[in-house]
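Visitor: Have a look at this fold, sequence not included:
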């Protein structure tokens, strides 16, 4: 409840104003002296002050009121202050309004006018607070977006903003991060974002495609090898853990690492120790591990294809990157990034947003490269991207046809225990489309 402070040495005035404003839904706090008033403002959340101009008997100069006004402004320069004045203090009150007082009311006051003034000032203060919060959010959004764009991560969707926000948050620590998502969705870019915003951003950042390592070379690639350790090892070579020492090692496609490689990787993650192939000398390493996979590791664990103990070493924090099919706004932003300055027809924009892009960003980028070569001039149509208008229209019709109400969404959330993916599937919507409706109806889906 909004709290208003009334300061007056006259108890009858305090009671009358308190009753008037309490009837209109305000929480009232009273003070009979400037000292008491300053204590209240210092320790309580006060939205507005109504103060008298004099607090001592036989005093009419208004100087006490001026001093209190000045002290209150020092405590909180944005606090609205209404002055209660007698006609003898009117000139003093007017000068204080010029100095920043919100308004003044003469004695005896008009109840209706006073309540109207209070309501307006409270509403204005709430609007300013909301706008400030929105601006801070917008600044934070813009800042995060700029950081992401600096490494080539282009997006417009709220779904991707959540991913970026989480990446920026975990970047501050050194815990292992597992990035999951389909091929081509941008997992490597998220790893780069974490690295560039981490305290290790000046240290080595070593990447390796774990799934592309031949089984016989896994140990040499990860830990290095001495000359003569195997047939083609003509000279000593350092491994990725040694190269990344003191920095970050990005293990891409970790789900495709053979079990023999998983055992070797687990050992170094547990002990921070390894030996080069062909050496008996133990080396120590301290690296941050970021890994990525498009595989369902929980399913692989159940099938015996991935070690559960390694999974828990890698998956301290998981960041899930949604497919482009759930980020229609991103698809259009990416096209404009890959084809700067090119004009898109309305049907092309609709088709790009509606198309599922099963190959995700990689597929979209390749489509843009083809367009750049085959259609170097003119307005770009849906056909230029190999997309059909009929498919777009069908997708639009399906989207329009399904418009669940707030009550239906809330019921579905309860039915599916708040699992967004299941609720979205229930209505035939993408998760992004469902998030927009949750925001529209102000439905709390995080609790």
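Guide: Great, that's in hand. Keep in mind that what you see is a predicted model, and the values were worked out from it rather than measured.

Visitor: hey, let's count contacts and neighbours off CA atoms from now on
Guide: OK.

Visitor: Now the host helix or strand of residue 22: buried residues?
Guide: Secondary structure assigned from DSSP states H and E places residue 22 in helix 11-23. When neighbours are counted by 16 or more other CA atoms under 10 Å, the buried residues of helix 11-23 are found to be 14, 17-18, 20-21.

Visitor: Take this one as well and set it beside the first:
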């Protein structure tokens, strides 16, 4: 149950507040002096403070209250504080709210407004605590992965990416082929690097071939090598990627772009470990772990006759599906800070812009945006304007009558920092409707 500390030297006021809160099933403790209040804060946990601004009958300056608030803020910077006073000074109220006060109410207070403020602050505090617990759990999960496996420079904080990396580490020890799926720019090559770094072939080379970057007539020579004179321009013998990767890992990026003729020969190598160079009759034997990646719908390509079904099942012994960056919101800011140079930092408006942008280009787009901002920013503190994010690609809000799915609800809650009212507004729902949908999807509610 949340605990609220009331600091007021007027016993009648303190009792009235205790009764009001008790009717809402909220537990409160009272202190009659600033010193007693500070001592209680030092010895016990509280979720909210309601404090008076005047502790002397002969003054209305509020100096004692300001000093108490400053001491609370210094010792407990994240603890929400509601200020009460019988003498409303607008300038003092503005200054104290700027200094971090949650609200500033005049006596006699309005019960409904006070309770609304209390409930909202407690809800926000609980959400922040839950986010902190989750972040601690995610950080510990990453530390445990890093203690057992080699993660290289891969930046991962979101549970969605942690799950993929954990699975990649688990399957790395086997020789089974791995297929990494996900949109362009999501970080599939990083997953392939993790598989290699934790495999039995980690002391061997990691060779990469982008199957979409070469014309079809050169793919076979790139994969298997060629003898001198095997094709126009082949003035000397050359080894292919399979030979270069012998004893290590071959990463075939954009495998969906491999021509059918190349697919058939690739299948044979995967089955036997044997191949021949173009222009040669001599078979060669290699031991290579194959990791492939694609952003294409391979089952649909199979149905269209553009991809071999037998090759698909050979490559897809284990599939690692990497979600787009928009579905890994906890990765956005750590990645952005990872891409920053040492001379720059992110301003608050830039952080907000990064969180709310949908990132259609995924991690690659984020890296390019940060690099451009570092190059063009006129000050060390990067602003939202320096990021120059397009507005036209921002996701449209969900309106009443349009059913938001679990992912959109979780994204809205993340964007709103867990504040139910803000998330409901973004989704175009009432608070009650959002709660009902959260319960339906099993999303924890404050």
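Guide: Okay, I see it. These numbers come from a predicted model, not from an experiment.

Visitor: Would you check the span in the second structure matched by the helix holding residue 22 of the first structure?
Guide: Mapped onto the second structure with TM-score structural alignment as the criterion, helix 11-23 of the first structure occupies no residues.

Visitor: next helix or strand past that helix?
Guide: The first helix or strand that comes after helix 11-23 of the first structure along the chain, using DSSP H and E, is strand 27-31.

Visitor: so how far is that following strand from its chain's centroid?
Guide: Here the centre of strand 27-31 of the first structure is set off from its chain's centre by 38 Å, with CA atoms, centre = their mean, to the nearest Å.

Visitor: And stretch 375-389 of the first structure, by the same measure?
Guide: Centroid separation between stretch 375-389 of the first structure and its chain, computed with CA atoms, centre = their mean, is 34 Å.

Visitor: Show me which positions of it end up buried.
Guide: Those buried within stretch 375-389 of the first structure under the rule 16+ other CA under 10 Å are 380-382, 384-385, 387-389.

Visitor: Equivalent analysis for stretch 357-368 of the second structure, please.
Guide: Within stretch 357-368 of the second structure, the residues that count as buried by 16+ other CA under 10 Å are 357-363, 365-367.

Visitor: And for stretch 315-329 of the second structure?
Guide: Residues of stretch 315-329 of the second structure classed as buried: 315-316, 318-329 (neighbour count, 16+ other CA under 10 Å).

Visitor: Can you pick out the most distant pair from the residues you listed?
Guide: Pairwise distances across those (CA to CA) peak at 29.7 Å, for the pair 315 and 329.

Visitor: Can you give me the neighbour number for the residue lying closest to residue 396 of the first structure once chain neighbours are set aside?
Guide: With sequence-adjacent residues excluded and distances taken as CA to CA, 6 or more residues apart in numbering, residue 396 of the first structure is closest to residue 354, at 7.7 Å. Residue 354 of the first structure is surrounded by 24 other residues when neighbours are defined as other CA atoms under 10 Å.

Visitor: what's the spacing between the counterpart of residue 354 of the first structure in the second structure and residue 325 of the second structure?
Guide: Superposed on the second structure with TM-score structural alignment, residue 354 of the first structure falls opposite residue 356. Using CA to CA, to the nearest Å, one obtains 12 Å as the distance from residue 356 of the second structure to residue 325 of the second structure.

Visitor: all strands for the stretch 101-250 of the first structure, in order.
Guide: For the stretch 101-250 of the first structure, applying DSSP state E, counting those that start in this stretch gives strands covering 103-106, 177-180, 205-209, 224-225, 237-238, 248-252.

Visitor: same check, this time on the second structure
Guide: In order along the chain, the second structure carries the following strands (DSSP state E): 3-7, 27-31, 48-52, 81-85, 103-106, 178-181, 206-210, 249-253, 274-276, 283-285, 289-294, 318-321, 345-346, 381-382.

Visitor: Could you list which of the buried residues of stretch 357-368 of the second structure belong to helices?
Guide: 362-363, 365-367 (DSSP state H).

Visitor: re earlier: which one of the buried residues of stretch 375-389 of the first structure is nearest to residue 98 of the first structure?
Guide: The shortest distance between residue 98 of the first structure and any of these, using CA to CA, involves residue 380 and amounts to 58.8 Å.

Visitor: What are the neighbouring residues in contact with residue 183 of the second structure?
Guide: With contact set as CA atoms under 8 Å, 6 or more residues apart in numbering, residue 183 of the second structure has these partners: 294-295, 322-324, 362.

Visitor: returning to that earlier point: could you dump the buried residues of stretch 375-389 of the first structure into CSV and include distance to residue 184 of the first structure?
Guide: Below are these laid out as CSV (distance: CA to CA, whole Å):
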residue, distance to residue 184 of the first structure
380, 24
381, 24
382, 22
384, 22
385, 18
387, 19
388, 23
389, 25
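
Visitor: And the residues you listed, which is closest to residue 274 of the first structure?
Guide: Each of these was checked against residue 274 of the first structure using CA to CA; the closest is residue 385, at 50.1 Å.

Visitor: Would you check that the closest one makes contact with residue 369?
Guide: No - contact status for residue 385 of the first structure versus residue 369: not in contact, 9.9 Å apart, counting by CA atoms under 8 Å.

Visitor: Excluding sequence neighbours, find me the nearest residue to residue 141 of the second structure.
Guide: With CA to CA, 6+ apart as the measure, residue 162 is the residue that lies nearest to residue 141 of the second structure, at 7.8 Å, once sequence neighbours are left out.

Visitor: pretty sure that neighbour is touching residue 155, no?
Guide: No - counting by CA under 8 Å, residue 155 is not a contact partner of residue 162 of the second structure; they are 9.7 Å apart.

Visitor: any idea where the helices of the stretch 151-300 of the first structure begin and end?
Guide: Taking DSSP state H, counting those that start in this stretch as the criterion, the stretch 151-300 of the first structure contains helices spanning 158-171, 187-196, 218-223, 240-243, 259-271, 297-303.

Visitor: tell me, the longest one lands on which residues of the second structure?
Guide: Aligned by TM-score structural alignment, helix 158-171 of the first structure corresponds to residues 159-172 of the second structure.
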